[in-house]
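> Output the structure for:
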Amino acid sequence: MLNKKVKNTIKNKMSKSYEFKYLKYLKHKSIEENQILLESTQSRDFSGHVLYVCKDLAERYPQMQLVISIVPEKKDWLQLLLKKQNITDKVKVVEFLSKDYFLALATSKYLINDTTFWSFFNKRPEQVYINIWHGTPLKKLGKDMNLDGFGNVQKNFLASDYLVVSNDYTKDKLVESYNLNNIASTKVVVAPSARNSILFDDLVREKVRNELDLDNKKVYMYMPTYRDEGTSISYTEKALLALDKNLTDNEVLFVKLHPFDAEKMTLNIHDLKHVKPFPSKYETYEFLTAVDTLITDYSSIMYDFLCTNRSTILFTYDKAAYYKQRGLYEDIADYPFLKVSTIDELITHLRDEDELTDKNFQDKYISNDNLEGTKELVDYLFSGKACSNIKEFSLRNEKDNVVFFAGPLWDNGITQAFFNTLDAIDLEENNYILHLKDKSVKYAHKYKLKELQIPYILTSGVAQYSFFEGIFTHLYLKKEWFGNKFMRKTIETVVMKMYRLDFRRMFNNLEINHFIHYTGFERAYAAMTQAISGEKIKTTIFYHTDMFEEYDAKKNINKKVLKNSYEKVDQVVLVNEELRERLVSNYPKIKNIKILDNFLGTDKIIEASEESLFTSLLDTSITHYGGIKKTIHDSLPVQIKEDNSFTPIDRLFKTIIQRRNIGESDLIPNVKKYKSELDGIFQSKYTELFKVTDSLEITNEELGYIYGLSKLKLIDDLLDPNVKVFSNIGRFDKQKGHDRLLTAFEEVHKHHPNTRLVIIAPHGPLKNQTINQAKESSANEHIYIVGGMQNPYSLLKYCEAFVFTSLYEGLGLVVFESLAVNTNVITVEIPATSRGLQKGQPENAAPVAMVVKNDQESITKGWLDYLDNEQIFSPYDFDKVEQESLASWEDVIKPL
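Below is the predicted model of the structure:
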């Protein structure tokens, strides 16, 4: 019987059965050498660049078989458009996501798009993909807008053989915002805008104006951009009514709204006298030839209309809100257009003659455009004909592309080790690239993408497989027995073939020289890494911790999958020598094992530790169990303490009084000593947020509102020279041994009441269990649970010692991070950690940390010994260890 998850997977895949058709054609149909598939805005329209390229191809390249894709509901409209363009008999129209569409997508030699194909698109090596980007970007794109969520656009750019843009400005914005520079094999072509050529055609202008009886009229066109949020349809309707009232009989205003906005309109434009809807029988740019004045706001059409040398008005009534919500690359206040912000201003200046004379501005955006521009572009792409108006740029440099998969960047040791590696190695040596699943990084971790020193690429969509490949792959990944012995070669062949094809879908034209599965245990990526081994790509899997310990503890890995992968990839990299013996004894066929001790990232840790403790804890959640409420209660005035007849509103007011009373009590005497530093922090933030220079002073009472008592008490303890604060950093997981840590601290606190314990743990399966143990502890008043911190090192620096209680680890990176900020360490005996400590210990010197046996009794005894007896530790030699790791890295990264 199939389990529920498998059934849901099958159901979901069957709901997208069209993908099966596409896959079938990809595998079994040959390329149609003279066929071109043309798609615009994911088949929702057929206009702009793609229409004009199609028309030119139909007229001058009769040997080409042209196929146009359109959604079913627009098919009749498209047929009328093609008839008007006199190319009906020269093209074949297919419905989007139909059998014919997938056949064309899979077999057409040439693919032309002005946005993107869907994420299932898998470009064959024989195909030529031409992406003619649809506009000049004023609005921010890619990572400039959001740090993720643009994976499919990026994938389409990487898959493109030619990315065609209209100016150098657009080239620079697309290349930078989608992380294409140096790594993409895509050729960027700066060429005339295909849709703009018609704007130079006076004959078309005369024809359109004559057909619409506009010969003796002033023609205005209102084309506002679509707002993702905040669009006021009522304001648009108010503006149209006012314009209709103020226009003369010799004037007419045509309106073209985004379809989403048009659907919301309650005003019937047909009822107006001087305002008319856009005449749908014309293509947008064809109609623009007839326009005398364009009214828009933030749309890229403002750049295109420059070709006419006629007037443009920017009606930006919501500029401040739009800039804040959407983000724009340039300030349109600097643009040489007439700008208005109210309906009255629009009406007043509507008839102003404002011919553009700023040649530098025109040259920046439309210097290549001309009457023959469409022909020049088509001949360049399909006949290889050079043209002075066209420039081609290669993005790919001569360095190897080395791609890392490092998971979703959780707050854990592996992620930290990865970032330490980037800090330590020479990033100019190769093109190092981070690969992530699109939208896989949680909001709390997205800052890591912003701070990333290397480009990242995002994979969108799901794995591409046939029905039986999907079943085989699911069982192969999830079930140890499936493909372990019976039909092993057949099953592996099917699964590996599936992964090779999906790898091509994910990365398409991106040339990858070395693929590194850095996290090591993620089974799907392990299988994929195995699948591409021997495909002229060097493959590496990192091994950070004892897989067999992990399996015994959680049963959350598939040893069969990892065994097969480890034995087939080019190299397995162990982060310490201690992992070798057990791995080899279980998997003796591994052919190439290398040792690379983790980089420790000392310099960056020290730099991060310099951040103020107050700012690093400002947005951090902290829970403190025990007697805080009692302490506050004891500090309240007697009449408040004794009054128990509170209503709900009174109780809320009492809470406010309690929080305010923090400043008047003696609860945070050490924090108060840093009052001038706090004032400086808040003054700086106040100035930054509100752009004012007024003096701001935070009262002691107000600190209770800003930080909360638990946080203030922790800070106070950290600043108190008479209190010894011990820390532990690690997710709530059995491996981390938090139960042993809390049990030991109870005993320690009995003998040393001036001790505190801080556990920094953002997530984990044992979160509730650990918190409950802390609540029930006899030392609960002195235990703090801290959520995820972007920078824990400023806190760690103030701790007496870091207490490491893990049951097992690959290394225990946080031990060395503690030493880097001069915080002492008490650690259990873990072979890799102990060897790492010995490597950095100066010869014939005192130890660098206290090491105890890895059991409950020894942790407690060692901790007490640390407090009862003066400890002398040697400084750790980080430079020596880092140099040894760098030498090992050079061996790992060298080409095949």
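> CA atoms for contacts and neighbours, from now on please.
OK.
> Surely Leu243 and Ile347 touch.
Yes. Here Leu243 reaches Ile347: they are 6.7 Å apart, a contact under Cα atoms under 8 Å.
> Who has more neighbours out of the two?
Taking other Cα atoms under 10 Å, Leu243 and Ile347 do not tie; Leu243 has more neighbours (20 against 15).
> what about that one, which helix or strand?
helix 233-246 (DSSP states H and E).
> Report all helices and strands that that helix contacts.
strand 275-277, helix 343-349 (3 or more Cα pairs under 8 Å, 6 or more residues apart in numbering; DSSP states H and E).
> to compare against the first, here's another:
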Amino acid sequence: MKAIDLARKSVRSIERRAKRLKRFRRQQLMALTETMPIRKDLVFYEAYSGNGMLCHPEAIFQQLLKEPDMAHLEHVWVLKDFDRYASTIEIYRDNPKVKFVKYLSIEYYRALRTAKYLVNNVSFPQQFSKRDGQIYLETWHGVPLKKMGYDVAGKASDAKNIVRNFFAADFLLSAGERMTEQMYLGAFKLNNIFKGAIIEEGNPRIDRQFLGASGAAELKTWFERLGLGWDDREVILYAPTWKGASYAKPDTDATALQAVVEYLSSKVDSKKYRVLLKAHQVVSDRIARIPAMKDFLVPNEVPTNLVLGATSLLVTDYSSIFYDFLATGKPVAFYVPDLETYRTYRDVYTEPEDHPGELARSLSELWTVISESLESRMMAEGVRARYDRDTENHCRRDDGAASSRIIDIVFRGIEEGYQVKRDFTDGRESVLIYVGGMASNGITTSALNLLDNIDYERFDVSVLFPHSRDADKVRNTRSINSNARILVRDGTFNGGHFANRGRLMGQAQGWDGRRKHEPKVEAIWKDEWNRCFGDAEFDYIADFCGYSPFWDYLFLQGKAKRHSVWLHNDLAADADREVEGQKTLKSGLRAVFTTYEKFGALVSVSAPLSEINRESLAEYVSKDKFVSCRNSINVEKINLLAKGDLDTPEESLIIENGEIQIGKSSSVVDAVDRLSKLFSLASIRREIGRRQHLNKFFDTTSEVKTFVAVGRLSPEKNHERLVQAFELVQETHPDTRLVIIGNGPLRGDLDALISSLGLDHVVTMAGQQENPYLIMANSDCFVMSSDYEGQPMVILEALTLGLPVVTTAFGSVRAALPEGEGLVVEQTVSALANGMRSFLNGEVTSNHFDASEYNRAVMNEFYAAIGSEYRVSEPADHAIGMKSFIRAEDVAVVQN
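Predicted coordinates:
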């Protein structure tokens, strides 16, 4: 087994190195082009990442070739495989104005960086950064049927590169107002951020469906060139979508596709009809390898809409291809034998029952639908109504001339008389917040709470964090409030080796260092902002993490009314903190400090902490920039996770003065049967799991008092003092227990200390807990032994749960512990032990903590800190915008 594990690690290591080399190569290729001038007559086209000359880009290209005043343009097309698309290349062999480049080659990057016009139907790769003077036309690849972008539950970060491309685009194509609202402004949340124009002048590729004599001849030539032949038979086209949870890794059952095509072919009158298969472009190559499919498969090179123009009846499933076909006025049949399975990994905007065609769940049903449609050439009344509705919504402007109108707008600069929409502001102010790496820690907890308390009716919020596959971080990102726009930084800087080396040296030297201000270094910082955010602009930019100079350097490239950076601790003390003899944060934080003069506000998480930072960091920045904003809390989430399932029984089952009576039962079966009539089985299972989990930490057979501590096991938390104080408490109160939740570099030292003191049986090291609130709520007193803190969230969480608090007197303790709450003791072992005894003697209790009033005040502090004049005058109902989507089973919780 060890040999297998070593082999796996070796393979992963090789894969990581290969990925780094590939990324470095792309960096270098982009660097080689950075000084090349933009060629004003060059148009660069990419469709489906090089999978053919297809879709809207192909239609626009064909129309540009026909326009006399566009004859000066040169055209570069991207293809992944020159052999596979040899027939396409051959067509333009003698045209000096048309060139082809391989996807991600040096020629690819050169053309991408130097062409004035960029045309794509999906997205350019993660290294793409639009240069000044380039015009980017993003056509997209059809009306969305399947849910997209932020509408795909749990997959918001998957949209990272597409959103980045949209931010950079000068023009987005839309089939009409419905697509604009549903997809661009809805699914991808482009309101307030997108600075370009959305064109609603029809679908260029649908122009190809208006065949005429020339189009019919072109289609015949395509089929004959590929050795397939063409005749006058009517076409029945089967065009299913790709299947699978990931576009990059589609599933395809070639046998099933072949069975459908062969079945239909056996049923039709072969003298009158021809059955063809148009597989989705991401799986077409696999199907092409099956010899039996040669006579049926429409090759990927052939423009789909040419085939649609010659089709008499379309059969599809969940593909939005039917929206294009509506422009023909001909019937559509929907074959959906796997609807329930499909819904498990991809949701749709429109249910199949509401599609503009008859629905079939089996091949026999499908043939009945097809035969009736071909025989009557009529649609049922309900189908016709849906057909007309969808045609109006998505094909209203499709008259065969959409490409010409797009060329007028993009290439000629003529917008008058056309549907060109600009200015997508909705009155909200935009905020960009970097929330850190999303590891389970106090900053992540604070950030998630903040995002649950912001007034989204007033603010448009973009949340930024780096891409990661770490399970803990991914789980935390899924807890981000769904009202926020998630932005994920993926990829890295463009620029050559020496420029990037200078960037790293400049970052280490500090903002005022010589290397930071070298022209090439300044240029790649600017380019990185542009790569990440395109033309997007924000009213307020906030580094909520505050520990990395990289993000401060990046954020200061963006324009905003105010830039702010958060200080979650005594940062001068953090810089000098040692872990295993190393001051691991010193160099990074010193570089952070040099950026402070460029920020409008330095935001400490409590007023006392702000005073500490104001004095200790005075050499770096003027004192008037220091402000404070306490951390907010999420009361609903804390209580939900602390108490487990909150289901209530049906009213008819509440008996005897409104109390639920299970009564005496002769067996556990009878008791569970009675409970199941009051609560769902899922609720009962969760409660059983909750209690089993608690039994790991609490002795339910005896009366004991349990102290609980929550925090990272690092020096500033000083858990050693806590354990030593608890030893003293044990001497006089043996009926006590201590549970320590958290993990960190000092775990081994603490385990050794606990054993040396003979406390193994009364001290539990609980480690990192996804739900610390469950343990906290079942403890008796919260205790903290820190040397210094910012504003520890866990104290507020303990108060929310009604726990008495005993804490050492760190510098900002009074901002963390509201007046009248808890007991503050000196930072000594004996004082902490006496404080814990005071609780046991009944001298430390928990008073009422008004969480709503607290959050109202905190959010006013936040809005003021970022630079907004907005204030919440009443306790904010918006603060917990969680009720619509919090579920106990999928909320991720992190600890300080």
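> rewinding a little: pick the most deeply packed of the helices and strands packed on helix 233-246 of the first structure.
Counting by mean count of other Cα atoms under 10 Å, strand 275-277 has the highest mean neighbour count of these, with a mean of 19.
> Show me the contact partners of that one.
With contacts defined as Cα atoms under 8 Å, 6 or more residues apart in numbering, strand 275-277 of the first structure is touched by Leu240, Leu243, Asp244, Val252, Leu253, Phe254, Val255, Lys256, Ile269, His270.
> Buried ones among those residues?
Leu240, Leu243, Asp244, Val252, Leu253, Phe254, Val255, Lys256, Ile269 (16 or more other Cα atoms under 10 Å).
> wait, what's in contact with the second one?
Leu243 of the first structure sits next to Val275, Ile347 when contact means Cα under 8 Å, 6+ apart.
> again, 7 Å this time
Each residue near Leu243 of the first structure by Cα atoms under 7 Å, 6 or more residues apart in numbering is listed here: Ile347.
> picking up where we left off before, what residues of the helix holding Leu243 of the first structure count as buried?
Ile233, Thr236, Glu237, Ala239, Leu240, Leu241, Leu243, Asp244.
> ditto for stretch 550-557 of the first structure
Ile557.
> Would you state the strands of the stretch 351-500 of the first structure in chain order?
391-394, 401-405, 431-437, 456-459 (DSSP state E, counting those that start in this stretch).
> what's the last one aligned against in the second structure?
Which is strand 456-459 of the first structure. Aligned using TM-score structural alignment, strand 456-459 of the first structure spans residues 486-489 in the second structure.
> The equivalent of Asn181 of the first structure over in the second structure: what's it in contact with?
Counting by TM-score structural alignment, Asn181 of the first structure corresponds to Asn191 in the second structure. Residues in contact with Asn191 of the second structure, defined by Cα under 7 Å, 6+ apart, are Leu185, Phe424, Thr425, Asp426.
> can you redo the helices and strands packed on helix 233-246 of the first structure as TSV with distance to Phe102 of the first structure?
Shown next, in TSV, are those (distance: least, Cα to Cα, whole Å):
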stretch	distance to Phe102 of the first structure
strand 275-277	36
helix 343-349	48
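> These: which one's closest to Val165 of the first structure?
In terms of Cα to Cα, the element of these nearest to Val165 of the first structure is strand 275-277, at 30.2 Å.
> quick one: the helix holding Leu243 of the first structure to the second structure mean distance?
On superposition with the second structure, the mean distance recorded for helix 233-246 of the first structure (mean Cα distance after the TM-score superposition for the first structure) is 3.1 Å.
> so how far is that helix from its chain's centroid?
40 Å (Cα atoms, centre = their mean, to the nearest Å).
> now do stretch 270-287 of the first structure
40 Å.
> now swap in stretch 861-871 of the first structure and tell me
For stretch 861-871 of the first structure, the distance to the chain centre is 46 Å (Cα atoms, centre = their mean).
> Name the residues that touch that stretch?
With Cα under 7 Å, 6+ apart as the test, stretch 861-871 of the first structure has contacts from Val748, Val852.
> What residues of it count as buried?
Buried-residue list, stretch 861-871 of the first structure, by 16+ other Cα under 10 Å: Gly862, Trp863, Leu864.
> The residues you listed in strands, which ones?
Members of these lying in strands (criterion: DSSP state E): none.
> out of those, who's nearest Pro336 of the first structure?
Distance to Pro336 of the first structure, by Cα to Cα, is smallest for Trp863 among those, at 71.9 Å.
> need the longest helix for the second structure.
helix 2-32 (DSSP state H).
> Chain neighbours aside, what residue packs nearest to Asn722 of the first structure?
Once flanking residues are discounted, Asn722 of the first structure sits nearest to Asn754: 7.0 Å by Cα to Cα, 6 or more residues apart in numbering.
> in the stretch 601-750 of the first structure, which spans are helices?
Remark: helices assigned in the stretch 601-750 of the first structure by DSSP state H, counting those that start in this stretch are 602-609, 613-616, 628-635, 638-642, 648-660, 669-672, 675-690, 700-706, 709-719, 738-751.
> Thank you kindly, that will do.
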